[in-house]
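Asks: Model the structure of this input:
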Amino acid sequence: MTQPAASGLFLTFEGGDGAGKTTQARLLEQWLTERGRAVVRTREPGGTDVGVLIRDIVLHHRGDIAPRAEALLYAADRSHHVATVVRPALERGDVVIQDRYLDSSVAYQGAGRVLDAGEIRDLSMWAAGGLLPDLTVLLDLDPAVARARLDRDAKPFDRLEAERDDFHARVRAGFLGLAAAEPDRFLVIDAALAPESIAAAIRDRVAALLP
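Replies: The predicted structure is shown next:
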């Protein structure tokens, strides 16, 4: 059973690596703060001290991690993060802006790792106590374009970024399938657009959700 997001507003950003989630989350945080809203900006994995340890395992562990074990690690991070960061912020009436949430697990571990997407979603919903975002912004980008952006950053790829093209194609299709199934929750934006155009579209949608 889905539990409500208390009195605050829960906003999540999804999409492949290199789609611009961090940039757009920062711009949205700035816009909301200028309008007097208390904002908590966080991420999964790694939004807590426990999450930082899990993030190091799932993204930077040198050896293989079994797909089901990977899904369970993300779920453990999510459970602790929601209980200690997200729900308390929402109960205070804050706006939570989060980089990745349960839709990433369904796309990456479900579609990408070819596990059962329904089981992954059920696991994530159980871990999060049924909490769904008020709005999920999906920044959609061709994986080849995303890879070129990551190459320009000249940083070492993490475990997921280093996966093959077919993996990232499945992840993108997984995200788009989720958005099609829940159009009221998702805002899908072409991440190849200019950053300010993307930010404006996000602000318009978020403004309609504000009291």
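Asks: alpha carbons only for contacts and neighbour counts from here, please
Replies: Fine.
Asks: contacts for the longest helix seen in the chain?
Replies: Criterion DSSP state H: the longest helix present in the chain is helix 165-181. With contact meaning CA atoms under 8 Å, 6 or more residues apart in numbering, helix 165-181 is reached by 15-16, 103-104, 106-108, 110-113, 138, 140-144, 185-188.
Asks: Likewise for stretch 35-45?
Replies: Contacts for stretch 35-45 (CA under 8 Å, 6+ apart): 25, 29, 32-33, 51-52, 54-55, 74, 77-78, 81, 89, 93-101.
Asks: The same query, at a cut-off of 6 Å, please.
Replies: 51, 55, 94-100 (CA atoms under 6 Å, 6 or more residues apart in numbering).
Asks: Are any of the contacts of helix 165-181 buried, and if so which?
Replies: 15-16, 103-104, 106-108, 110-113, 138, 140-143, 185-188 (16 or more other CA atoms under 10 Å).
Asks: Let's see which of those residues end up in strands.
Replies: Per DSSP state E, strands hold the following members of those: 138, 140, 186-188.
Asks: ok, residue 166 - how many residues close by?
Replies: Look at residue 166: counted by other CA atoms under 10 Å, it has 11 neighbours.
Asks: Now show me the structure for the sequence below, then we'll compare the two:
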Amino acid sequence: MSGAFIVFEGADGAGKSTLCERISKELSERGFDVVRTAEPTHEGIGAFIRSGSAGQISQRTEALLFVADRNDHTEWIQKQVADGKIVLCDRYFASTVAYQSARLDGDASEMDWLIRINDEYIDKPDAIILLDIDTEIGLGRVGTRGEEISKFERMDFQKQVRSNYLFLAEQYG
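Replies: Got it, this is the predicted structure:
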């Protein structure tokens, strides 16, 4: 049996991790070989991004770090799919475009740049599931996690992120 690569996208608090976990459990119970992953990854470049140290560099350099992390991650995903596994990924290419273009002032040329630099390093998923949620509800959910609010979790920023996701869905289906 061949594997599959399924991506869950959406703004913070949309329910990506929860849905990914539930689908993983259900598929595993039905006998499928499932692996879960996320971006940024938890090793190497992804761990550096998650550490918060990336905030001390320029926004374009940070965007390039996400691309570098994805390049390594894509190689791992390809191996899993080739081995017949179903790979469920919490965030992928669209998250980088939605979030980083919002950080780069959300202008269309920045979004185009992000799409171009990512396009070379990604595998096209078999399915992308975009979870859309009202920004206030999403951030309300984030607030109940008991975690520190990140630079990405401000209301105005998340509204731009949501708008970017909806634009990507409209443009690329």
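Asks: what's the TM-score here?
Replies: The TM-score (TM-score structural alignment, normalised by the length of structure 2) is 0.89; 169 aligned residues with a CA RMSD of 1.7 Å.
Asks: picking up where we left off before, can you pick out the most distant pair from the contacts of stretch 35-45 of structure 1?
Replies: Taking CA to CA, the two most distant members of these are 55 and 94; they sit 25.0 Å apart.
Asks: The equivalent of residue 124 of structure 1 over in structure 2 - nearest residue in space that isn't next to it in sequence?
Replies: Applying TM-score structural alignment, one finds that residue 124 of structure 1 aligns to residue 118 in structure 2. Computed as CA to CA, 6 or more residues apart in numbering, the closest residue to residue 118 of structure 2 that is not its neighbour in sequence is residue 67, at 6.1 Å.
Asks: Can you find the partner of that neighbour in structure 1?
Replies: So residue 67 of structure 2 corresponds to residue 75, using TM-score structural alignment.
Asks: Could you measure from the most centrally placed residue in structure 1 over to residue 15 of structure 1?
Replies: Most central in structure 1 under CA atoms, centre = their mean is residue 100, positioned 1.4 Å from the mean C-alpha point. In this view, residue 100 of structure 1 and residue 15 of structure 1 are 8 Å apart by CA to CA, to the nearest Å.
Asks: and the match of residue 67 of structure 2, which of the three is it?
Replies: helix (DSSP: H, G, I helix; E, B strand; the rest coil).
Asks: So it versus residue 69 of structure 1, what's the distance?
Replies: Residue 75 of structure 1 is 10 Å from residue 69 of structure 1, by CA to CA.
Asks: quick one: which of the two has more around it?
Replies: Neighbour count, other CA under 10 Å: between residue 75 of structure 1 and residue 69, residue 75 has more, with 25 against 11.
Asks: Quick one: neighbours of residue 92 of structure 1, just the number.
Replies: 12.
Asks: re the thing from before, buried sites along the longest helix of structure 1?
Replies: 167-172, 174-176, 178-179.
Asks: What span of structure 2 is it aligned with?
Replies: Residue span in structure 2 matched to helix 165-181 of structure 1, by TM-score structural alignment: 155-171.
Asks: Superpose on structure 1 and give me the mean offset of that stretch.
Replies: Mean deviation of stretch 155-171 of structure 2 from its aligned counterpart in structure 1 after superposition (mean CA distance after the TM-score superposition for structure 1): 1.1 Å.
Asks: Show me what residue 15 of structure 1 lines up with in structure 2.
Replies: So, by TM-score structural alignment, residue 15 of structure 1 is matched to residue 10.
Asks: can you pull out the helices in structure 1?
Replies: Taking DSSP H, the helices of structure 1 run over residues 21-34, 49-60, 67-81, 87-91, 102-105, 117-127, 143-153, 165-181, 195-207.
Asks: can I get those in a markdown table with distance to residue 134 of structure 1?
Replies: Listed next are the helices of structure 1 as a markdown table, based on distance: least, CA to CA, whole Å:
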| stretch | distance to residue 134 of structure 1 |
| --- | --- |
| helix 21-34 | 15 |
| helix 49-60 | 23 |
| helix 67-81 | 17 |
| helix 87-91 | 11 |
| helix 102-105 | 13 |
| helix 117-127 | 15 |
| helix 143-153 | 27 |
| helix 165-181 | 13 |
| helix 195-207 | 9 |
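Asks: Can you say which of those is packed in most?
Replies: helix 102-105 (a mean of 24; mean count of other CA atoms under 10 Å).
Asks: Distance of the closest residue to residue 68 of structure 2 other than its chain neighbours relative to residue 55 of structure 2?
Replies: Excluding its sequence neighbours, the residue lying closest to residue 68 of structure 2 (CA to CA, 6+ apart) is residue 45, at 7.3 Å. Residue 45 of structure 2 sits 13 Å away from residue 55 of structure 2, going by CA to CA.
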